[in-house]
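K.L.:
For reference, the sequence and a predicted model appear below.
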Amino acid sequence: MKTRSWHVLTGIAIAAVMCAYCGKKNVSIPLKARGLYPDYNTSPVPPDATGMGSTAVQLASRFSLGWNVGNTLEAIGGETAWGNPLISESYIRFVKQQGFNAIRLPCSWDQHSDKATAKIHDAWLNRVKEVVQYCVKNDMYVLLNIHWDGGWLDHNINKAKQDSVNAKQKAFWEQIATAMRDFDEHLLFASANEPPADNAEQMEILSSYHQTFVNTVRATGGRNSYRVLVVQGPSTDIDKTNNLMNSLPGDVAKDRMMVEVHYYTPYQFCLMDGDASWGKMFYYWGAGYHSTIEPDRNASWGEESDVNTSFGRMKTKFTDKQIPVIMGEYGAYRRNGGTNVPKDLNTHNNAVDHWLTYVTKQAIANGIKPFFWDTGGALDRRNNTVLDKQTIDALMAGAK
């Protein structure tokens, strides 16, 4: 009876909480998502501050450099479906040995659940918990999210689906948060991945999904009452986040929230895998790294000054206000194989190194905590060897 009474009182407090960013009451978002699924918060416990003493700013200050275990727990079809092996504790230790002390675990849940009830399969919850334990046991901070996950949230940032998405957000996070509740502050939760929102109306709907996430995690109690939570800017795009994300969810826990953005700019240099009608791939980026052999492949935008401007906006909007910013994904990658090999390969590789070092350094200088996106290309997960030492060295040069 005591536990249930605490749960009810916590819910009342959440409903009336002041917005942590803008100072306004967040009254437009219901306390609970009314919807389609059973209540999975069946065993809430009183708050437990043991091992949870750090604010978001204090926690972020301990992140040296972050690493994504990409294309694995979020893979559609199962952990190994996209070509990577099962995550091992030895791999986590190996990542730490390279100089990283934080891990981001992109994770899917919908494919591992009952579609009618949103009940996550126990075997999957236990497996994810096992991987989180690998990280925490080795003194690694770990960021666990709901990734794209088939698009049940990303494809439905609209009024028609708002209630049903909030219902699933609530059901999933009740189960995830309860299963992971006993981990200390080394574990952080993230509401989503790259939720697309292009205007104020969509941002308002996305904010309701984030609010449901915060409310739900807090209501499970225990260490989750104090856990640092991460909410994503619209599309995790810096410009959109700067323009549209003008408030954060209300939270009964003081100073326990971070904002997440991603950075793959310019896209033509970082990710583009073929020329398009609107533009060509860039092979060369940055001052001193343009090619005279292929001048049409030199970056024409998104270079150092744009990095400075973008990261400066996040500093002004958030980090200067004691709201840490996670750069949950970023990276530029070598075009050393396939059909799009640069003619000036040495300059290309040096340009990639320069991008990695410069972006990492400037992120940290602006209080942004970077997590490099890797899907197995830089570190071999099967035998724990370095595949791309230049990339690791460039990242570490930026972090130092």
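P.N.:
That came through fine.

K.L.:
Please count neighbours and contacts with C-alpha atoms only from this point.
P.N.:
OK.

K.L.:
count of residues packed around Phe94?
P.N.:
19 (other CA atoms under 10 Å).

K.L.:
Which strand or helix spans it?
P.N.:
helix 89-97 (DSSP states H and E).

K.L.:
try this one side by side with the last:
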Amino acid sequence: MKTKKRRMMSLLLILVMMCTYVVGPNSFTAYAADENTVQDGVAEEVVLFEGSNTSTNWGQAVTLYAGKGFSKSNLTSDAEIAVTYQSDKEPIISLQSWTHNNIWQNVPAKYTKGGVAYFSVSDLMDAYASAYGTGYLTPFQDLDAINISDAGVDLTVTKVTITSKGINNNCYTQVGEVTKVTAKAYAQNTTNDWTWMGMDNVVNLLYKTNTSLGAKNTSNIFANVNSSANFGIQISDEKLAVGDGSRLKFHIGTITVKAEGYDDLVINLNKDYNESYLAESVSWGLNGNSTMITLNSYLPSDESGKTEYLKKVTDVIADITLTDYEFVKAPAEEPEFPADYTYPTSMRDISSMDLVKDMKVGWNLGNTLESTGGETGWGNPKTSKKMIDMLKSAGFNTVRIPVRWDEHYIDDHYTIDPTYMKRIETVANYALANDMYAIINIHHNALQSQANAENKAKVLDELEVVWSQIANHFKDYGDKLVFETINEPRNGEDWNGNQASYQIVNEYNAKALEAIRSTGANNTNRLVLLPTYTAGAEYNKIMSMVVPNDKHVAVSIHAYSPYNFALNTAPGSQSTFGDNDKAYLDKLFKLLNKTFVEKGVPVVIGEFAANNKDNLKDRIEYAYYYAQNAGHYGMPCFWWDNGTFTTGESMGLLNRRTLTFEFPEIVQALLTGWSTEKVIPETDPNVMFNGTGTSSNWGQAVNLSLGLDFVYDDFKDGSVIAVDYQSEKAPELILSGSASGVNWVKVNPTKVYEKVDSKVAYFTLTDMVNAYKNALSDYDSYGTIFPSLNTIYIGDTGNSLTVTKVYKTDTDGMKLPSVTAKTTYKDSFIDQSYRITSEQGDIDLSKVKIEYSATGMSSETQNVYCDYAGLLPDKEPWFTEFTKSVTGTIADGKLTIQIEKSAICPEKTGYATINIRFANKDWSKYGDISNPVLKVYYNGRLVQ
């Protein structure tokens, strides 16, 4: 993917450095309560439902109505709802209000244990308040019902209870006791290097006692602050280790900010916080143990004013009281695999094409093991088997595991850290244990962007050493483990490349494949995925791909297409998925199929997705249509999930912390699309565009892409591009290439033919080549007809233009014979006369074929006579008769007339006539011959 890796660091640092909301509790995965914790404050359990109710397909197994099924008085922030259930997926609580705005708010379980899903009422409060919006005054205002809903699969609920847990002081017992909950003042830039700036005088809060934060800026700590910075107070629980959790309440009263040269900023915050923490390990320490109270809204609103103010801050003073605290120790880790689990070793006797088709729809473990700084370096949590279990239960069949290896070399010889190798093996087995396919690759190693002559020798060496280690480690694994040589190989950030860099990628693929095969065992026949340059699907890249003579390889393609809808995150970028986008995908898959699959080479779509632009309906339609195309051609497709859901490159599906799908509708669309047969209509291979394209004021009505709409082989001697259009002025054809000088080469039509209601403009290959030659000074050095050409546009010349068809023809296609027919009904036969003229270009009568049919004509063989045929040209000889050269036959109720003599009918100045009679064998009368159909072909092309 082109941009995801460059942008994700900044986005994910926002998510992980600021690990809780400004106000209210955070949303990280809850913890299972320590069974040894004394619950002194637990109230009596209230049973809300007991019995056995079922639902499926996102239905509701249990509905509890306000005042009948539950009391709002029991829904306190320290309460917990427990749902006893049986299902492959955890249930969901749906909060419903028809009284206010038809609210339907889904909330996932905080954690599950022993067949019981536990929901934090505090989480329900936050979710409902957010859904309610303005006018919200009291907890659960206007709440009408609580539903226990399934997550798309069968659900049985047998019991629902609510318990007020209270917050117990099981760590701090004395008022005034020093805790490990700290407060500090900070600023952090949210651009560039994400500089963190913490003020001096971090304080440990006293239990149930007002604590004064007196942060000092004694060393000009904010000198590097910029206008993007967040500024405020951070509350952290330093007691937590990985997996530990805590629940705490604290109150912040007045905050005073002093800045040199400014009046004191006094903020009467006076706010209570009710937080739940769960600590998880990330590359720089712990995540999920802090609350960030940002004060940006109180600062100067203009960027320069805000920056200057922060640089002058000297003190941050605040009164903070920790009112309640509960510590929950991390539960003991349970084995992720059964004690008797062994990795699969079976190699099935199936072709690579069948194996690839069996991968079906897959999911990328994105921005994780390929991250800079380790598995959690870009903010996603450590991968667990439960995550992959969720994917399996949802219906995914493959997990692609992007892996960065070069951060885990332990010497200068590319030796991989054995501990890291085992970690990759563990993650691969998460998929294999679920009977899924697992794909391991080289992803984000520096060599990925070194497809150039300068680095080639080093990269070839590294590929051989690294792949030999990986392949040796996994050589006994079965065929559901797949290798992929390199992710998106390219030269630096050159995403277009050239023939030299394409060839280097071919060499890299060959070297990696050789290293894998040389390890023997199951690697002899293991499927290996080989990418094109950048894994791109552009015509030049796929046509330059050299597929080794190996029965167990497939081509790896990444296609976030169409780009403006799927990948472009710029403000105002396309958010709708329409017919033109569908047509683009149709052509893309057809190109890949023709280039590879029809030649016996499987194709895998290793990455695709569409960014969240608040356009769920369109993303669902896109997912369905994309997967349907992929399924039709047997190309498995793997959604890129980067773990981000709302901002920037947001392609996440699975929330890896809550183990729920944020967009289950997209998941279902992918799976349904793959399994739904697609009807591919037959198309004329000569037609490049058929529809309606418009432009004006020197715009472009139609753009044709290399590979999707035309290929170089289309251009042969005598080639012509014909354009059917309506406009006062003829259109122009524009050739656009990436080489210097040929970005915008204009070509005027050689000829224009005016029909009754439209016109046809013809552009000859000769004129196109001459224009391109004139624009490209070193044209002859390339040795190709249109060096670097990638797009052909049909543009207007200042007037409104409508283009309805663009098609390939030849010089014969510029010649348009016109035929008129006169039919006379005799007593027992039909007498016809045909007049043939040339509206455009001299025509050869031997290339004309006339077909006449009518509903009343017999389908039996009949007698046909040519009484006369002659040509009247405009020069000597003034007359040519060719009666005996005319053949007329009737079959299946259609009269076909052809001329076996070559005779030239001149443009507009001459004509030919033919007189034909035909009759039934028994000379009986014909039936109704109204509404006849006359078709005229010239050199095999239908022209009338």
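P.N.:
Received, thanks. The structure displayed is predicted, hence computed values, not measured ones.

K.L.:
re earlier: superposed on structure 2, what's the mean shift for the helix holding Phe94 of structure 1?
P.N.:
For helix 89-97 of structure 1, the mean deviation from structure 2 after alignment is 1.0 Å (mean CA distance after the TM-score superposition for structure 1).

K.L.:
What spatial separation is found between the aligned partner of Asp163 of structure 1 in structure 2 and Pro489 of structure 2?
P.N.:
Aligning on TM-score structural alignment places Asp163 of structure 1 opposite Ala457 in structure 2. With distances taken as CA to CA, to the nearest Å, Ala457 of structure 2 is found 15 Å from Pro489 of structure 2.

K.L.:
which of those two has more neighbours?
P.N.:
Looking at Ala457 of structure 2 and Pro489 with other CA under 10 Å, you find the greater number of neighbours at Pro489, namely 28 against 11.

K.L.:
residue in structure 2 matching Thr360 of structure 1?
P.N.:
That one, Thr360 of structure 1, aligns with Ala627 by TM-score structural alignment.

K.L.:
How many neighbouring residues does the aligned residue in structure 1 for Lys480 of structure 2 have?
P.N.:
In structure 1, Lys480 of structure 2 lines up with His186, judged by TM-score structural alignment. Look at His186 of structure 1: counted by other CA under 10 Å, it has 21 neighbours.

K.L.:
Let me see the contact set for His186 of structure 1.
P.N.:
Listed by CA atoms under 8 Å, 6 or more residues apart in numbering, the contact set of His186 of structure 1 reads Val136, Asp139, Met140, Tyr141, Val142.

K.L.:
and what of Leu269 of structure 2?
P.N.:
Leu269 of structure 2 makes contact with Ile252, Gly253, Thr254, Ile255 under the criterion CA under 8 Å, 6+ apart.

K.L.:
Apart from its chain neighbours, what residue comes closest to the first one?
P.N.:
Distances taken as CA to CA, 6 or more residues apart in numbering place Ile320 nearest to Ile252 of structure 2, at 4.6 Å, with adjacent residues excluded.

K.L.:
again, but for the last one
P.N.:
In space, Ile255 of structure 2 comes closest to Ala318 once its chain neighbours are excluded; the distance is 4.4 Å by CA to CA, 6+ apart.
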